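> fold the following and give me the result.
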Amino acid sequence: MLNPIVYAAPVFIALILIELALGWRRQANTYRITDTVSSIGLGVLSQVVGLFTKLFLVGIYTLVWQHAALFELPQNAWWVWALALLAYDFCYYWLHRMGHEINILWAAHVVHHSSEEYNLSTALRQTSTGFLLSWLFYLPMAVVGFPPLVFVVVGLINLLYQYWIHTRQIGHLGWFDKVFASPSNHRVHHGQNDYCLDRNYGGMLMLWDHLFGSFVDEREGEDIVYGIRGQLKSWNPLRANLHVYAELWRDCRLADNWADKLKVWIMHPGWRPAAAIAKAPKPAYDIGQFHKYDPPLAKGLATYGLAQFAGLFVLGVHFLAIEPSLSLAASAGYALLLAGSLWVLGGLLEGQRHFITLESLRLLLLAGAIGLSQHWLSPSAIPSSAQYLALSLLAASLYALLRIPRQPERTGTAAA
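As a prediction, this is how the structure comes out:
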């Protein structure tokens, strides 16, 4: 069966373009090229990694369901699906909440919050490491007896529902904001204002937030500042996924007793051992001093990056579509090519000059991979006509890249 994200991807992009047009019309644009490329790129990387980890997640769930299920719930009963949607949202609430309250879980979830914009592309900004521990929170569904297929489908429904709530173009929706996850209450969740922190975790329903005291309404007259306290300051997708893990590991090494070394991983975000504070102090956070990450870029570089990312997005969808027919080696090679390309593109959009050389090498490597696709992608080789088009575009890209000035002339804030 074709990966459902292959079908969803064009819809995601179409809705982003509609939101962009609406923002321009209202003179309330919420997009920047660099941020948008970063967010969607992290989504592509998450999906690529997910191809290799989905069997781990579903496999554990299936194993528990087969050997520990208390009830044999019928897969074709409507009430099983309805209860599964409710149960999944409940489990998701606690995964999401703990993802904000326990350091090791925050290290995975932080990716989704590190964008300093809030738009539909932010919804696609997903972690590549969440699979490590997220499965623990859904095992109660397996124990109750929800079949694996039901679990997978309701999980997809829950995820897709959350796409539309990542927008600033839809205001308050009255009673709907109290009952369901909505743009208004989810904007609060993404804010770093004091009143926004650790609020509104529900994926589809706000019922759990009301029950467990984490619900708060969006405040009129107070602009929400998006992003995280302790800015990422990078478009690098690998750094976005790993920077909190690295910080926790550093504090673990600096801790001077075993209790603190353990607590680094399980305490709430922001907690640090006394020894780590003494040896590597951090300045107090002042939201009033917050400025969006916006490194200066050479003229034309943001547009070049957007064009290159469009091609990578197409390749990412192509990979999701053909992956079932590929060998493990071919899948791994394609995945590494995509991940490396996203890394190079991130460095390029940060204005790092040496990444222009790496980008030139990436274009040549990609040209070789496409030209030889009949060998390593068999039986899903790229058609000859598409190969010629892709190789022509890569040649044009290399020409354009070499004409970009080496010195930054403006910032990367150009609207997408």
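> CA atoms for contacts and neighbours, from now on please.
OK.
> quick one, what contacts the most centrally placed residue in the chain?
In the chain, the centroid-proximal residue (CA atoms, centre = their mean) is Gln126; its distance is 1.7 Å. Gln126 is in contact with 39, 42-43, 46, 109, 111-112, counting by CA atoms under 8 Å, 6 or more residues apart in numbering.
> now the buried members of those residues.
The neighbour-count test (16 or more other CA atoms under 10 Å) marks 39, 42-43, 46, 109, 111-112 as buried among the contacts of Gln126.
> which helices and strands does the helix ranked longest in the chain pack with?
In the chain, assigned by DSSP state H, the helix with the most residues is helix 33-68. Contact partners of helix 33-68 among helices and strands, from 3 or more CA pairs under 8 Å, 6 or more residues apart in numbering; DSSP states H and E: helix 120-123, helix 139-144, helix 148-161, helix 237-254, helix 301-322, helix 328-349.
> okay if I get these as TSV plus distance to Tyr388 and mean neighbour count?
What follows is the helices and strands packed on helix 33-68, written out as TSV (distance: least, CA to CA, whole Å; neighbours: other CA atoms under 10 Å):
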stretch	distance to Tyr388	mean neighbour count
helix 120-123	31	26
helix 139-144	49	19
helix 148-161	35	16
helix 237-254	30	19
helix 301-322	14	18
helix 328-349	19	20
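> how about those helices in JSON lines, adding distance to His190?
Formatted as JSON lines, these follow (distance: least, CA to CA, whole Å):
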{"stretch": "helix 120-123", "distance to His190": "10"}
{"stretch": "helix 139-144", "distance to His190": "27"}
{"stretch": "helix 148-161", "distance to His190": "16"}
{"stretch": "helix 237-254", "distance to His190": "16"}
{"stretch": "helix 301-322", "distance to His190": "25"}
{"stretch": "helix 328-349", "distance to His190": "23"}
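> chain center to stretch 248-268: distance?
26 Å (CA atoms, centre = their mean, to the nearest Å).
> what's the answer for stretch 34-46, then?
Here the centre of mass of C-alpha atoms in stretch 34-46, compared against the chain's by CA atoms, centre = their mean, lies 7 Å away.
> got the contact list for it?
115-117, 121-122, 124-128, 235-237, 302, 305-306, 309, 313, 316, 338-339, 342, 346, 349, 412-413, 416.
> I'd like the structure of this one too, to check against the first:
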Amino acid sequence: MPENFIPPPYVTFAIPFFFLLIFIEMGIGFFKNKNYYRINDSITDLSTGILSQLWGLFQKGVSLFAYFYLYENFRLATIPIESVVGWIACIILWDFCYYWFHRVSHEVNLFWSGHVIHHTSEEYNLIVALRQSGIGGFLSWIFYLPLAIIGFNPWVFLAAGQINLIYQFWVHTKAVKSIGTVGEFILSTPAHHRVHHAINPKYIDRNHGGIFIIWDRLFGTFQQEEEECVYGTVKPLGSFNPVWANFHYLLEIAKMSWKAKGITNKIKVWFKPPGWIPPMKEGEQAVFLKPPEVDPKKYVKFDPRIENGIKFYTLAWFVLTLIISFMGLLFVGKMSPEQIIALTIWVTLSLTSFGWILESRSISMIWEPFRLLTSFGLLYYFTNETIYIASLGLIVALSIGFMFFKRNIFRELGSEPELIG
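Predicted structure coming up:
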């Protein structure tokens, strides 16, 4: 294998297989008479996954520069790229670094702000695995720099990261109860990861391993699955907007820092664990809010009532946006930076709009027509074929007409939705 080997985009190639497994899980749920999926939650999962991949294109440069720099100037050894032992070692050590990044992401507010999005779904299924952060890449790379100093080739490092991410997809399911005593002892499995996603107090901040659960056993963060899990975050997100999902906690701790009494507390907010509340007035003491007990039978999920016509409209446009995004990621190497930026902006506008529509927000009556009209600019930027523009014009006209016809179902921004009990 040549030294200038560049690993294929394994995650992009794996996407069709992800969807195959999702359909299999849906089938299992159907035959077991269990509803593992909700369309609004699943669209949000996939929306955040799309943004993670597109926004990540603009973050990789920082991490790669740092890794390449350390590898070229400070590595202790040169591990051959064709070494099978080297690949195995890199995959294992990558997961070890991931354990510490993941653990810190649950124990430090600054890092939690970039990871919390992955936990905001109140469902647990394979699509939840795709609910990834679009901003977490700004900090996560720090934890993997020791691999550069050890001497793992940057391309092996990148491939190991993709393998780790692909492995973690399958553990996000309720359909698999156990893989046997040996597998459950060594590997991170669906049973272990269900615990990780649960907000039951005994499950909080447990089972951080990506591929191997052995790290949790060694460092005291392992918890066996016992009582029924309740999923989500202690403070529910209450939104299907993928952009808000990415930034809501960052804004929350920024607001706490601004209001905190004293410069020390303003700084502490960023590095204390979630649940730590600084003193806001003279004489107050900092407090730590413990996670409340939850009852799986009484827990009410964020699930606003919405008519089927709106669901189908949103799903149709979302599928089209998903296909366009996937094609963009598949051929990103052939696109100019300006084209990548244009695609990313349009997709972000679109996914934000879908989230608001699924919440029946009145802002959709402004945002969705605006998004539809920007579609012309995106299409013209990539091609000026008359047939394509005319076809898009018809679709946009029908879409705006549909939104106008349904205008009465959209509620005021800030009013509470009617939830399905």
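> can you pull the TM-score for these?
Here the TM-score for the pair of chains, by TM-score structural alignment, normalised by the length of the first structure, is 0.90; 405 aligned residues with a CA RMSD of 2.6 Å.
> out of the contacts of Gln126 of the first structure, who's nearest Leu242 of the first structure?
Set against Leu242 of the first structure, the nearest of the contacts of Gln126 of the first structure by CA to CA is Val111 (8.8 Å).
> residue contacts, the aligned residue in the second structure for that closest one?
Alignment note (TM-score structural alignment): Val111 of the first structure maps to Ile117 of the second structure. Contact partners of Ile117 of the second structure, counting by CA under 8 Å, 6+ apart, are 131-133, 245-246.
> so which of those is the closest to Ile400 of the second structure?
Of the contacts of Ile117 of the second structure, the one sitting nearest to Ile400 of the second structure (CA to CA) turns out to be Ala245, at 26.5 Å.
> any idea how far Ile163 of the second structure is from that closest one?
Ala245 of the second structure sits at a distance of 26 Å from Ile163 of the second structure (criterion: CA to CA, to the nearest Å).
> likewise Phe212 of the second structure?
13 Å.
> circling back to that earlier point, now the residue nearest to the centre of the first structure, what's its secondary structure?
Under DSSP: H, G, I helix; E, B strand; the rest coil, the three-state class of Gln126 of the first structure is coil.
> now check the second structure for the residue matching it.
Under TM-score structural alignment, Gln126 of the first structure pairs with Gln132 in the second structure.
> the first structure: which residue goes with Asn73 of the second structure?
By TM-score structural alignment, Asn73 of the second structure lines up with His67.
> meant to ask about Ser360 of the second structure
In the first structure, Ser360 of the second structure lands on Gly351 (TM-score structural alignment).
> same check, this time on Asn207 of the second structure
Here Asn207 of the second structure is matched to Asn200 in the first structure, going by TM-score structural alignment.
> burial count for that match?
29 (other CA atoms under 10 Å).
> likewise Gly270 of the first structure?
For Gly270 of the first structure, using other CA under 10 Å, the count is 11.
> quickly find the element holding it.
Using DSSP states H and E, Gly270 of the first structure is not contained in any helix or strand.
> now for it: what does it line up with in the second structure?
Gly270 of the first structure maps onto Gly275 in the second structure, by TM-score structural alignment.
> contacting residues for the closest residue to that match other than its chain neighbours?
Using CA to CA, 6 or more residues apart in numbering and skipping the chain neighbours, the partner closest in space to Gly275 of the second structure is Leu289 (4.9 Å). Each residue near Leu289 of the second structure by CA under 8 Å, 6+ apart is listed here: 275-277.
> between the residues you listed, which is closest to Ile6 of the second structure?
Gly275 (42.4 Å).
> hmm, the closest one is touching Lys290, no?
Yes. The pair Gly275 of the second structure and Lys290 passes the contact test of CA atoms under 8 Å, sitting 6.9 Å apart.
> which residue in the first structure aligns with Asn33 of the second structure?
Aligned counterpart of Asn33 of the second structure in the first structure: Gln27 (TM-score structural alignment).
> now its match, what's its secondary structure?
Criterion first, three-state DSSP; result for Gln27 of the first structure: coil.
> and the gap between it and Asp294 of the first structure?
21 Å.
> who has more neighbours, the two?
Between Gln27 of the first structure and Asp294, Asp294 has the larger neighbour count (other CA under 10 Å), namely 17 against 9.
> show the contacting residues for the more buried one.
Counted by CA under 8 Å, 6+ apart, Asp294 of the first structure has contacts 411-413.
> what's the helix or strand for it?
Counting by DSSP H and E, Asp294 of the first structure is found in no helix or strand.
> residue in the second structure matching it?
Asp294 of the first structure maps onto Asp303 in the second structure, by TM-score structural alignment.
> do the same with Leu51 of the first structure
Aligned partner of Leu51 of the first structure by TM-score structural alignment: Leu57.
> next one: Val317 of the first structure
Using TM-score structural alignment, Val317 of the first structure sits opposite Phe326 in the second structure.
> just Leu361 of the first structure next, same as before
Using TM-score structural alignment, Leu361 of the first structure lines up with Phe370 in the second structure.
> same question for Leu326 of the first structure.
Using TM-score structural alignment, Leu326 of the first structure pairs with Met335 in the second structure.
> tell me how many other residues crowd that match.
Neighbours of Met335 of the second structure (other CA under 10 Å): 13.
> mind listing what it touches?
Neighbours of Met335 of the second structure in contact, by CA under 8 Å, 6+ apart: none.
> what does Glu184 of the second structure give?
Per CA under 8 Å, 6+ apart, neighbours of Glu184 of the second structure: 178, 192, 213.
> so which of those would you say is closest to Tyr381 of the second structure?
His192 (46.8 Å).
> so that closest one sits right up against Gln224, yeah?
Yes. At 6.7 Å, His192 of the second structure and Gln224 qualify as touching, with contact defined as CA under 8 Å.
> comparing those two, which shows the higher neighbour count?
Neighbour totals were compared for His192 of the second structure and Gln224, and His192 leads with 25 against 15 (other CA under 10 Å).
> in three-state terms, how would the equivalent of the more buried one over in the first structure be classified?
In the first structure, His192 of the second structure lines up with Asn185, judged by TM-score structural alignment. Of the three states, Asn185 of the first structure takes helix under three-state DSSP.
> aligned to Tyr304 of the first structure, what sits in the second structure?
For Tyr304 of the first structure, the residue aligned by TM-score structural alignment is Tyr313.
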